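Participant: Predicted model, plus sequence, below.
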Amino acid sequence: MLFKSSKLSTVIEWGTLLISTVLVCFFLIVVIWEIVSKGAGQLSWDFVTKVPSEGMTKGGILTPIIGTVMLTILTALFAIPFGVCCAIYLNEYAEDNWLTRTIRASIRNLSGVPSIIYGLFGLALFVQALQLGTSLLAAGLTLGLLSLPYIITTTEEALMRIPNSTREAALAVGATKFETIKDVVLPSAMPGILTGVVLTLSRAAGETAPILFTGAAFYINSSSGYLNQEFMALPYHLYMLSTQHQSIEEVRPIAYGTALVLIIVVFFMNLTAFYIRFKYRKNATEM
C-alpha cells in the first residue's frame, strides 16, 4: 500500500512538472513567433546601421544599439570587480557569524527588489546627490547596483563548489592564502563565475525601469555617446515606440523589429555564457 502511494505521488509530481514545462514552452514559442513573424521583415543592414529619423518613424536603430552596448560595458566595469571581490571575501575570508549571515541574507533579498526601486534609488543617489545628472554614467552605475546582488550570489555559489581539499592541497605545498585563491580557487570556479556574469549582464541589457529615471532619452538623432549625456537604449526605445509615440500604428513594425534585435542580442549573450561553461568544462576534463 505504501509502495503504491509513493508511486502515485511520483507520477503526480512528474506529471505536474511536465505540464508546467509544456505550458511555459508553449507561451514562450507563441511570444517569440509573434515577434519574429512581425519583426523579421523589418530587419536589414540599414535598420541596424542608420540612426532614427523623422521622429523615429524612419531610419534604423543604430543609436539605441550603441547606447545599449555602452550601458552594458559601464555596468560590467562597475559590477564585476566589486561583485567578485565581495563574493571572494564572504566565502574565503569572512567568519561564519551572525554578521556574515545577515550580509548574505541582505544580498539575496536585494536580488528580489523590483528594478524600478533601483531606478528611484539611482535617481536620488547618482542623478541628484552626486549631481551626475540624467546621463549614461548615472544609468550605468544604477544598473551596476542592480547587477551586484546577482553577481555576488553566483560567484559565491561557484566558489562554494570548489572542495576544501583543493585549498588544503595548495596550502600544503607552501602557497599563501592569497596565492591559493588567485591561482587555484578562482580558475576552478571561473566557469560558474563567467556564466553568472554574462547572464546577469544580459538581464541588465534588457532593463527599462532603472534607466527610465537616470538617463534614457526619447529621441537623439546622433550615433555618438558621452558619459555625461543622455542616451538611447533598445528596451526604452521599444517601450516608447509601443506606448508613447504619437503614431503608434505607423511605428509598430519598427517596434517589432527592435524587439527582435533585443531578443537576438540577449540570446547571443546567453549563448556566450553556455559556450564559456562548456569550454571550461572541456578543458578541465582534458586536464
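Facilitator: Sure, I can see it.

Participant: Going by C-alpha atoms from here, please, whenever you check contacts or count neighbours.
Facilitator: Will do.

Participant: what's near enough to touch residue 132?
Facilitator: Neighbour list for residue 132: 126, 138, 228 [criterion: C-alpha atoms under 8 Å, 6 or more residues apart in numbering].

Participant: Is there a quick PyMOL command that grabs whichever of those are buried?
Facilitator: Here is the PyMOL command that picks out the buried ones among those, judged by 16 or more other C-alpha atoms under 10 Å:
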select buried, resi 126+138
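
Participant: Relative to residue 265, which of the contacts of residue 132 is nearest.
Facilitator: Distance to residue 265 across these (C-alpha to C-alpha) is lowest for residue 138, with 22.8 Å.

Participant: how distant is the host helix or strand of residue 13 from the center of its chain?
Facilitator: If you go by DSSP states H and E, residue 13 is part of helix 2-39. Here the centre of helix 2-39 is set off from its chain's centre by 25 Å, with C-alpha atoms, centre = their mean, to the nearest Å.

Participant: Return the set of buried residues in it.
Facilitator: Counting neighbours by 16+ other C-alpha under 10 Å, one finds that the buried residues in helix 2-39 are 35-36, 38-39.

Participant: Could you export the residues you listed as JSON lines, including distance to residue 153?
Facilitator: Formatted as JSON lines, those follow (distance: C-alpha to C-alpha, whole Å):
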{"residue": "35", "distance to residue 153": "33"}
{"residue": "36", "distance to residue 153": "34"}
{"residue": "38", "distance to residue 153": "38"}
{"residue": "39", "distance to residue 153": "36"}
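
Participant: what about versus this one:
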Amino acid sequence: MSIFQDANRKQIANRRTIDFMLHILFVIATSIGVMALCVLLIDIIIDGLARLQPQLFTEFPSRKADNSGMKSAIVGTIYMLLIMAPISFIFGVGAAIYLEEYAKKNWLTRLIQLNISTLAGVPSIVYGILGLALFVRLLSLDKSLLAGALTMTLLVLPIIIVSAQEAIRAVPKSRRDASFALGATKWQTVSRSVMPSALPGVLTGVILAMSRAIGETAPLVMIGALTYVAFLPESILDSYSVIPIQVYNWLSKPQPEFKELAASGIIVLMALLLLMNFSAILLRNKYQKNV
C-alpha cells in the first residue's frame, strides 16, 4: 500500500513541477511581449509628442511638414465610422438573431456558420480585392467614401455576427421559456427578453469590430483610397482619406519631419482606439446593471 502511495506522491510532485515550469514559461513569454510593446509605444510617443499640436487637427496635408496636418484624414475616419456602424449593426446583429433564433439546425446552417467563422479569419487584403471588384468596378462607386465604408463593413461583418451569436447563446433558456409561458410570440421573446440580456455583449462586439476597422490600411489601399486629400468630403461619393492611409503616406517620405508627423498620427489613432474600447466597457457595464 505504501508503494502505491509513494508512486502517487511522485506523480503529484512531477505534475506540480511541470505546472510551475509552464507557469514560469508563460510569464516570461508574456513579459517579453509586453516589454516589446512598451518599448514601441515609448519610441512612438517620444517621436510624435513634439508634433502633437492643434495644427495637426486643423490643417490639411501639405508637402511641407511644418504646415501639414491630418484634418481630412480624421474627418474621413469619422465619416466612415458613421456609415459603417449602422449598416454593420443592422446586418450583423440581424444575421446573428436569424441564425440563433429562427434558422433550423441542419447541414445548411452548419455550412453557413462554418463559412462565417472562416471569413472572420480571412486576411483583410482579400476584402480589399472583393471591394474593388464589387463596389468600385461592378457598382461603379469609384474611389468614394461609400465604397470604402462598404468594403470595411464586409471586413467586420463576420466578427460582429460571431460575437453577437455568442452573446445571444449566453442568454439562459429559462428566459425564453418564461416569455413563451406568458403567451409572448417568437419576436416578442427575442426583442423584449433575449436581446436586452444579450445587448452588452453585442455592443461590445460591434465597437471592438469598429476599432479593428479604423486601424486597417490594406483594404483601403486596394480600393484606391487617396494618400493626399486637401479637402473634406461633401458627400458619400467624394474621395476621402483616413488616419492609417495618412500615416502610411507620411512614412513613405524621406524627410525626418514627416516621420515625426507619422508618429503623432499613430498616437491619435491609438487614442481613438482606446476611447472606443473604453466606451465599449462603459456600455457593457451600464447595460449589465440594467439587465
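Facilitator: Perfect, thanks for sending it. Remember, it's a predicted structure, so these values are computed and weren't measured experimentally.

Participant: Superposing both, give me the TM-score.
Facilitator: Scored against TM-score structural alignment, normalised by the length of structure 1, the superposed chains reach a TM-score of 0.94; 282 aligned residues with a C-alpha RMSD of 1.4 Å.

Participant: could I get the contacts of residue 132 of structure 1 as JSON lines with secondary structure and distance to residue 234 of structure 1?
Facilitator: Formatted as JSON lines, the contacts of residue 132 of structure 1 follow (DSSP: H, G, I helix; E, B strand; the rest coil; distance: C-alpha to C-alpha, whole Å):
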{"residue": "126", "secondary structure": "helix", "distance to residue 234 of structure 1": "22"}
{"residue": "138", "secondary structure": "helix", "distance to residue 234 of structure 1": "17"}
{"residue": "228", "secondary structure": "coil", "distance to residue 234 of structure 1": "19"}
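
Participant: and which of the contacts of residue 132 of structure 1 is nearest residue 272 of structure 1?
Facilitator: Relative to residue 272 of structure 1, the closest of the contacts of residue 132 of structure 1 is residue 138; by C-alpha to C-alpha it sits at 27.1 Å.

Participant: what's the counterpart of the closest one in structure 2?
Facilitator: Aligned by TM-score structural alignment, residue 138 of structure 1 pairs with residue 147 of structure 2.

Participant: ok, now residue 103 of structure 1?
Facilitator: Checking TM-score structural alignment: residue 103 of structure 1 goes with residue 112.

Participant: And for residue 112 of structure 1?
Facilitator: Structural correspondence for residue 112 of structure 1 with respect to structure 2 (TM-score structural alignment): residue 121.

Participant: same check, this time on residue 205 of structure 1
Facilitator: Using TM-score structural alignment, residue 205 of structure 1 sits opposite residue 214 in structure 2.

Participant: Assumed residue 200 of structure 1 was part of a helix.
Facilitator: Yes. Membership of residue 200 of structure 1 in a helix is supported by DSSP: H, G, I helix; E, B strand; the rest coil.

Participant: what about it, how many residues close to it?
Facilitator: The local packing of residue 200 of structure 1 (other C-alpha atoms under 10 Å) involves 22 other residues.

Participant: Against residue 72 of structure 1, how distant is it?
Facilitator: Plainly put, residue 200 of structure 1 is 10 Å away from residue 72 of structure 1 if you go by C-alpha to C-alpha, to the nearest Å.

Participant: Give me the common contacts of these two.
Facilitator: Common contacts of residue 200 of structure 1 and residue 72, defined by C-alpha under 8 Å, 6+ apart, are absent altogether.

Participant: so where do the helices sit in structure 1?
Facilitator: 2-39, 45-49, 62-88, 98-111, 115-122, 136-160, 164-172, 177-180, 186-205, 209-212, 234-239, 248-286 (DSSP state H).

Participant: Which among those is found nearest to residue 218 of structure 1?
Facilitator: Comparing those against residue 218 of structure 1 with C-alpha to C-alpha, the closest turns out to be helix 234-239 (7.0 Å).
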